[in-house]
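Peer 1: Fold the following for me, if possible:
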Amino acid sequence: MNPTVLIIAGALLIFGGIGVTEGNEDALVPGSKELTTGKGIDVTQHKNILLLPAEEECGFADKEDIATSMQQSGSKVFLTKPNTPSKYPWMVRVVVEDNKGVRWPVCSGTLISSRYVLTSATCLIGLNSAVKVSNIVLGGHNAHCDNGKCFPISKVVEVSDTVIHPDYVLPTRQHDIGLVKLAKSVTVTESYMRPVCLPKAETLFAGFKNNKTVSVSWGKLEEGSLASSYMLYPRNLRVTEMTFELREYCDRFYKISHAKFGPGRFCATSTANKGICSDEDGGPLLKPIMIPESDQSRIYQIGIVSFQNKLCGQPGIPAGFTNVINYMSWILDNMSLD
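Peer 2: Below you'll find the model as predicted:
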């Protein structure tokens, strides 16, 4: 192993920052604690709440897939199966276009309604002036496809508008959240194209059963040279099991480069032999949570991938996430029917 990685791993142990272990049930509570803002957020009465799907209409696909991801042995990093409908039907790819008309995907995002995609502000503003967001690719989870064939067939939708949080700060990635409005509504009843659920009240976190979450993206498997970069990307969606870290630990690791962590952010580490890597910006951190006053669970997006350490893909290195619940009012304020 790289000596630098060994030194950092040792420091993590010294400062007590290693993620919650599976056998330490008493330590599972901080997972939900790190999402709690102290503001008692509840947007269930927001004027635009009906623009988001009800829990009966979001956050479900093949529920066994995420449940299985929580029980994986070995690396706990795996790729979705090829040539099968997406197990994460809310996943989208954000595509940009340069002034010569060349298009390519740069980030991940999630479908949150029939008209809106949630992603990071970095994906939308961290571009040069000659590049603009052009369209969104929905419904696919095979990034390269074989012989030009993908299953299911991806749907490409043009973009009509993008909204970036007004207080977003690029160097530190504070308030790293953005919305993409599709030029037309999409049908969200297809098995391969459905919205994810968003947390509408902090009381939802009382439904936490453990400290585990999963990050899903098409990000790199590891860093490498530009010449070999194509080979460093997975063909299918990459799923990584994560655990929450205390904000105090996040500050120890990132305070100098990314400012102090507050209620708008949290960090998590991979329990696998491969952590979050580059080009995963905008992707979701997902968790199955019990619906209040119900015996059913749904998949909720609780975080947005914001930044990673330069030692990408290494175990024990935390990644920074935007805390979705902290921005629910902002999300709804910037959604509209027209």
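Peer 1: CA atoms for contacts and neighbours, from now on please.
Peer 2: OK.
Peer 1: that's a helix at residue 203, yeah?
Peer 2: Yes. Assignment of residue 203 by DSSP: H, G, I helix; E, B strand; the rest coil places it within a helix.
Peer 1: ok, now how distant is it from residue 132?
Peer 2: 38 Å (CA to CA, to the nearest Å).
Peer 1: My guess is residue 79 contacts residue 239. True?
Peer 2: Yes. If you go by CA atoms under 8 Å, residue 79 and residue 239 touch, sitting 6.0 Å apart.
Peer 1: The residue nearest to the spatial centre of the chain - nearest residue in space that isn't next to it in sequence?
Peer 2: Nearest to the centroid of the C-alpha atoms of the chain, with distances taken as CA atoms, centre = their mean, sits residue 284, at 1.4 Å. Among residues not flanking residue 284 along the chain, residue 304 sits closest, at 4.8 Å (CA to CA, 6 or more residues apart in numbering).
Peer 1: do the same with residue 312
Peer 2: Using CA to CA, 6+ apart, the closest residue to residue 312 is residue 277 (4.6 Å).
Peer 1: before we move on, the earlier item: could you measure from the residue nearest to the centre of the chain over to residue 174?
Peer 2: As judged by CA to CA, residue 284 and residue 174 stand 17 Å apart.
Peer 1: what helix or strand is residue 7 on?
Peer 2: Element membership for residue 7 (DSSP states H and E) is helix 3-14.
Peer 1: Could you give me the buried positions within that helix?
Peer 2: Buried residues in helix 3-14, counted by 16 or more other CA atoms under 10 Å: 9, 12.
Peer 1: I have a second one here; can you model it like the first so I can compare?
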Amino acid sequence: MKVFVVLVLALASASAGLLPQIAPVHPKDRSAAFSIEGRITNGEKAAENQFPYQVGLSFTSSGGSWWCGGSIIDNSWVLTAAHCTSGASSVTIYYGATVRTSPKFTETVASKDFIQHANYLSLTVRNDISLIKTPKIAFSSAVGKIALPAIAGSYSTYVGDTAVASGWGLTGDKENAVAPDLNFVSLKIIANSVCQQTFGSLIVTNNVLCVETTNAKSTCQGDSGGPLALKDVLIGITSFGSAQGCEAGYPAAFTRVTSYLDWIKTNSGVSA
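Peer 2: A predicted model of the protein is given here:
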């Protein structure tokens, strides 16, 4: 199992605020002491067709398999996290599922059709974003795309806004059975300066967006790569959280989509 490298926290010579006070970990890489598959903790069950842009991603490699989420951004493109595609040989995409094991249809895609950011760096969670080129699909009430933010000269920080994350999996850190249903949770976006108090400025750069996780509501293992949406616009890709657990109350972090709009357009042709 690919385990996110825990950064050295005891370096006395490190600048204050540079390294994390709490180790970050990708949701898909949490140890068995917490969850081995994941979903939104303490969220709500999604209604049928509520999140038509949400896909489930079942990755395989020579060393095993893992589950992530993703977002449909066009009828032949899915956006997810680089830590999900990294090391995978193929992925089966679950379209239109509310019950995780009952999608409307699936497509299997080989790694040759993955476009992982060339500068993805797992150690500091840099450029945690990938595209998956898919067979052209037909949209319906159950399967559809989510809009990207418009390319602009400047963007909102979204601080104070409440966005919606969605995904499948366990209901909490101590659970050991995968929940069958798609769940969602509303999460308040916080300033990066606040998030840096937990994860440090080396990890929380301008390309990261963070949310607070009050009342043990958060993304969790298996939600990796899934969407964070604000008013039906994709603003974040589930990237990492605290190694202390999904319900520990520390911020959860996402790849900030507005930082990668040019990269997305260059590699897929897709824009708002």
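Peer 1: Which residue in structure 2 aligns with the residue nearest to the centre of structure 1?
Peer 2: By TM-score structural alignment, residue 284 of structure 1 lines up with residue 227 in structure 2.
Peer 1: what's near enough to touch that match?
Peer 2: 54, 69, 70, 71, 164, 165, 166, 234, 235, 236, 237, 238 (CA atoms under 8 Å, 6 or more residues apart in numbering).
Peer 1: swap the cut-off to 6 Å and go again
Peer 2: 71, 165, 236, 237 (CA atoms under 6 Å, 6 or more residues apart in numbering).
Peer 1: Tell me which residue of structure 1 matches up with the third one.
Peer 2: Meaning residue 236 of structure 2. For residue 236 of structure 2, the residue aligned by TM-score structural alignment is residue 303.
Peer 1: Assign a three-state SS to that match, would you?
Peer 2: Classification of residue 303 of structure 1 using three-state DSSP returns strand.
Peer 1: how many neighbours does residue 336 of structure 1 have?
Peer 2: Counted with other CA atoms under 10 Å, residues neighbouring residue 336 of structure 1 total 11.
Peer 1: Is it within a helix or a strand, and which one?
Peer 2: Counting by DSSP H and E, residue 336 of structure 1 is part of no helix or strand.
Peer 1: mind checking how far it is from residue 185 of structure 1?
Peer 2: Here the criterion is CA to CA. By it, residue 336 of structure 1 lies 12 Å from residue 185 of structure 1.
Peer 1: next one: residue 289 of structure 1
Peer 2: 27 Å.
Peer 1: Comparing those two, which shows the higher neighbour count?
Peer 2: Using other CA under 10 Å, the more surrounded residue of residue 289 of structure 1 and residue 185 is residue 289, with 21 against 12.
Peer 1: thinking that one is in contact with residue 302, fair?
Peer 2: No. Counting by CA atoms under 6 Å, residue 289 of structure 1 does not reach residue 302; the two are 10.2 Å apart.
Peer 1: Need the overlap of contacts for the two.
Peer 2: By CA under 6 Å, 6+ apart, no residue touches both residue 289 of structure 1 and residue 302.
Peer 1: Could you pull out the strands in the stretch 1-150 of structure 1 for me?
Peer 2: Here the stretch 1-150 of structure 1 has its strands, by DSSP state E, counting those that start in this stretch, at 77-79, 91-98, 103-111, 116-119, 131-138.
Peer 1: ignore the last one, the stretch 151-272 of structure 2
Peer 2: 162-169, 179-190, 208-211, 227-230, 233-242, 252-256.
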